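Sequence and predicted model, in that order:
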Amino acid sequence: YDTFGYVFFQTLILDKSGNIILLTRAPDLRQAQNTSNIKNIRIWIDKDDSNPTEDLKVILGELNLKGKKIGIEYESYGLTGRNAMKLNQSLEGYCKIEDQSELVSQLRVIKSAEEISYVRKAAELADRALDEVWKNAKAGVSEGKILAEMQRIIFECGGDYPANEFIIGSGHNALLCRYQAEKRILSNPDQLTIEWAGTYKHYHSAMFRTIPIGKADPKHYEMYEACHEALINSEKKTFTWQYSWRNF
């Protein structure tokens, strides 16, 4: 569930007793009802000079949180700097606030069995998309064609839009590793860089591939062997994956 949090104010309140209350706009009420398990949904009126942080204080009062310590997830893409300033100003003297940006993120690391099944399905969709890449990654084919076939198979198999665009680049764009608007026709020789995700019910499984078009350059082999050797050498029982990743 998302309400374009980059633009509009919304807050999910969770207290020590387990009460969960969502404060959002009227246009997002049905979305919250249909796509979340939240039962208590409050609406703030989106009009000129409205300040939803005041509506939030009403809810906090109902939960007897005035004067209590409240953690706020400031490291949130849905909380703009302007809204954060309004929130701080509104709660000043009302309660004690502190940054608890990592609290929910750490809890989300541990997935339920149902969530794991969604991730596995997302990984399956990512593999299917890669199959389409192999079919089309050849000289004379447009990057747009490759993207279209990848998205097609994911949607046909029940997947969703990803959280961000599929990244594709070749030629002078091969090393950007960020999305850009140009869609080249692959040449021979060429190098195709592609990063994407299988997505199922908003759960993602991301992949990345670098594919030489035509005959691979000797430097490709040298770089591959160097990376492969570094990875193998770091895979020891006493090493964590974090250690392996950094050394790789």
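Happy to help now that I have it. Numbers count the residues shown, from 1 in each chain.

From now on I want contacts and neighbour counts done on CA atoms only, so please keep to that.
Will do.

Which helix or strand contains Q191?
In the assignment (DSSP states H and E), Q191 maps to strand 190-200.

what's in contact with that strand?
Contact partners of strand 190-200, identified using CA atoms under 8 Å, 6 or more residues apart in numbering, comprise 118-119, 121-127, 129, 137, 139, 154, 158-162, 165-171, 174-175, 177, 186, 204-214.

Give me the helices and strands touching the helix or strand following it, please.
Downstream of strand 190-200, the next assigned helix or strand under DSSP H and E is strand 203-213. Secondary-structure packing of strand 203-213 (3 or more CA pairs under 8 Å, 6 or more residues apart in numbering; DSSP states H and E): helix 113-136, strand 190-200.

roughly how far is strand 203-213 from the heart of the chain?
16 Å (CA atoms, centre = their mean, to the nearest Å).

picking up where we left off before, of the contacts of strand 190-200, select the buried ones using a ChimeraX command.
To isolate the buried subset of the contacts of strand 190-200 in ChimeraX, counting by 16 or more other CA atoms under 10 Å, use the following:
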select :118,119,121,122,123,124,125,126,127,129,137,154,159,160,161,162,166,167,168,169,170,171,174,186,204,205,206,210,211,212,213
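
how near is T193 to Q10?
37 Å (CA to CA, to the nearest Å).

So between those two, which is more surrounded?
The neighbour count for T193 versus Q10, taken as other CA atoms under 10 Å, is higher for Q10 (24 against 20).

was I right about that one contacting A26?
No. Counting by CA atoms under 8 Å, A26 is not a contact partner of Q10; they are 11.0 Å apart.

Which residue lies nearest the spatial centre of this protein?
The centre of the chain sits closest to A163, judged by CA atoms, centre = their mean, with a distance of 4.9 Å.

Quick check: nearest residue in space to that one, chain neighbours excluded?
Spatially, and ignoring its direct neighbours in sequence, A163 is nearest to H202 (7.8 Å; CA to CA, 6 or more residues apart in numbering).

Would you mind listing the residues in contact with the one you found?
Here H202 is in contact with D160, Y161, P162, A163 (criterion: CA under 8 Å, 6+ apart).

export these to a markdown table and tack on secondary structure and distance to Q89?
Shown next, in a markdown table, are these (DSSP: H, G, I helix; E, B strand; the rest coil; distance: CA to CA, whole Å):
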| residue | secondary structure | distance to Q89 |
| --- | --- | --- |
| D160 | coil | 39 |
| Y161 | coil | 37 |
| P162 | coil | 36 |
| A163 | coil | 32 |
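
this is the other structure I want to compare:
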Amino acid sequence: MIKRDDMTFPAGEYERRLNDLRMRIAERHLDAVVISDPANIMYLTDYQTTGYSFFQALVVPLEKEPFMITRALEESNVIARTWVDLTRPYPDTGDAMQMLVDALREFGLANKRIGYERNSYFFPAYHQDVIHTTLKHGKLLDCFGIVEEGRICKSAVEIELMKKAAFATEAGMAAGIDACRVGATENEVGAAISDAMFRAGGEPPAVMPYVTSGPRTMIGHATWEGRVMQDNEHAFLEVGGCYRRYHTAMMRTVILGEMGDSMYRAQQTMKHALREVHSILQPGMTVSDVDNLVRNIISDNDIGARLITRSGYSIGIAFPPSWDEGYMLSLKQGQSTILREGMT
């Protein structure tokens, strides 16, 4: 491990993360893990790139030095950003899977018990088939979630850094609300949000802001398409600020004109739900407990409102196409996961 002082967090934070991962590797009786998820690689090394459509992996042996497999173009990110000293880059004309297999052989792991993220978006079935048919003397085992076990509870330095993402989120939302006016286009509001986020120190988020108006606010995950905002309708804004790939998010509804009675009652219901969450939420509750709390409050209305989604999700490190960590933890019914200190 290269000792350096120019990474997102102090070197000791990465040493802790690596040591904790190795404890989990030992608990699963593995000799090494192949980590291919970009967020997991960044969590462990500070490596980031937008070029993750090409295969990349961090191999962490139980005892020996970790090494990375990357496209040759991306090796500069390993050198410039991370503590990783060993890389095995492959050219655009090369075979990424063959490079991985060759490196596993080179470092004495080809006949060992190797974990890999079977459910990773970034290790497709075709690549997995190649590894299974090529690495004949080793035992390949699914270790999906082994890094996420460490990511799910943020450390003090992570939470402090997320405040910078939150600052960008708030700046973007304030600018978006101010830009919502009769005659403005959704694009103009999106531009105002983006400009404010980036001027506040934010970096490119996993998802650009959601901005819709009028009837389009009822379309899930739609965003700006140039529509002109009209009098006596509302606009929907959802903003995810980002700093060093850590995200925070905020959602608001803007009324362009007079607030109707049903909208007012919906607003009061949501405020009540948020107050209860802030008052009652604590470590030891299950995610189902929290979801039921929110769902029961929202369902108790006479205006036809209902909650059709989960009531919340984990958030932290993210790359496109999503800013959430919902696959790690979501507030939804029927789940017995216990909330712990440091979850965000």
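Happy to help now that I have it. Keep in mind the model is a prediction, meaning the values are calculated, not measured.

re the thing from before, for the residue nearest to the centre of structure 1, what is the corresponding residue in structure 2?
Alignment note (TM-score structural alignment): A163 of structure 1 maps to A206 of structure 2.

Could you do K219 of structure 1 as well?
In structure 2, K219 of structure 1 lines up with S262, judged by TM-score structural alignment.

For its match, identify the helix or strand it belongs to.
Element membership for S262 of structure 2, per DSSP H and E: helix 261-280.

Could you list the buried residues of that helix?
The neighbour-count check on helix 261-280 of structure 2 (16+ other CA under 10 Å) flags A266, T269, A273 as buried.

Output the contacting helices and strands for whichever helix or strand comes after it.
Next helix or strand after helix 261-280 of structure 2 toward the C-terminus (DSSP H and E): helix 287-299. Counting contacts by 3+ CA pairs under 8 Å, 6+ apart, helix 287-299 of structure 2 packs against helix 261-280, strand 330-331.

what range in structure 1 matches the shortest one?
Under the alignment (TM-score structural alignment), strand 330-331 of structure 2 falls on nothing in structure 1.

any idea how far Y14 of structure 2 is from the residue mapped onto S90 of structure 1 from structure 2?
Superposed on structure 2 with TM-score structural alignment, S90 of structure 1 falls opposite T134. Taking CA to CA as the measure, T134 of structure 2 and Y14 of structure 2 are separated by 32 Å.

just L86 of structure 2 next, same as before
Distance, L86 of structure 2 to Y14 of structure 2, using CA to CA: 16 Å.

and those two? which has more neighbours close in?
More crowded of L86 of structure 2 and Y14, by other CA under 10 Å: Y14, with 20 against 15.

what about that one, helix or strand, and which?
Y14 of structure 2 is part of helix 11-27, with elements assigned from DSSP H and E.

Where in structure 1 does that helix align, residue-wise?
Using TM-score structural alignment, helix 11-27 of structure 2 finds no match anywhere in structure 1.

just stretch 177-185 of structure 2 next, same as before
Using TM-score structural alignment, stretch 177-185 of structure 2 lines up with residues 134-142 of structure 1.

So which bits of that stretch are buried?
Quick answer for stretch 134-142 of structure 1 (16+ other CA under 10 Å): N136, A137, K138, S142.

can you redo the residues you listed as CSV with distance to L56 of structure 1?
Shown next, in CSV, are those (distance: CA to CA, whole Å):
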residue, distance to L56 of structure 1
N136, 52
A137, 52
K138, 56
S142, 51
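
circling back: nearest to A125 of structure 2 among the helices and strands packed on helix 287-299 of structure 2 would be which one?
strand 330-331 (26.0 Å; CA to CA).

Could you measure from the match of S90 of structure 1 over to L104 of structure 2?
11 Å.

okay, these two: which has more neighbours?
Using other CA under 10 Å, the more surrounded residue of T134 of structure 2 and L104 is L104, with 22 against 14.

Average offset of the helix or strand containing the more buried one relative to structure 1?
Counting by DSSP H and E, the element that carries L104 of structure 2 is helix 96-106. Superposing on structure 1 and averaging over aligned pairs (mean CA distance after the TM-score superposition for structure 1), helix 96-106 of structure 2 comes out at 2.0 Å.

That helix maps to which residues in structure 1?
The aligned range for helix 96-106 of structure 2 in structure 1 is 52-62, by TM-score structural alignment.

How far away from the center of its chain is the matching stretch?
Taking the mean of its C-alpha atoms, stretch 52-62 of structure 1 sits 29 Å from the chain's own mean (CA atoms, centre = their mean).

in it, what's buried?
By 16+ other CA under 10 Å, the buried positions in stretch 52-62 of structure 1 come out as P52, T53, L56, K57, I59, L60.

Put together CSV for those, with distance to T238 of structure 1 on each row.
As requested, the buried residues of stretch 52-62 of structure 1 are exported to CSV (distance: CA to CA, whole Å):
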residue, distance to T238 of structure 1
P52, 51
T53, 49
L56, 49
K57, 50
I59, 50
L60, 48
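
so which pair among those residues is furthest apart in space?
Maximum pairwise distance among these (CA to CA): 12.6 Å, between P52 and L60.

And G71 of structure 1, how far from K96 of structure 1?
Taken as CA to CA, the span from G71 of structure 1 to K96 of structure 1 is 9 Å.

Ok, G67 of structure 1 next?
For G67 of structure 1, the distance to K96 of structure 1 (CA to CA) stands at 6 Å.

And I21 of structure 1, by the same measure?
Counting by CA to CA, the gap from I21 of structure 1 to K96 of structure 1 is 20 Å.

Just want to know which of the two has more residues nearby.
Neighbour totals were compared for I21 of structure 1 and K96, and I21 leads with 18 against 14 (other CA under 10 Å).

So L141 of structure 2 belongs to a strand, correct?
Yes. The assignment for L141 of structure 2 is a strand, going by DSSP: H, G, I helix; E, B strand; the rest coil.

Thank you kindly, that will do.
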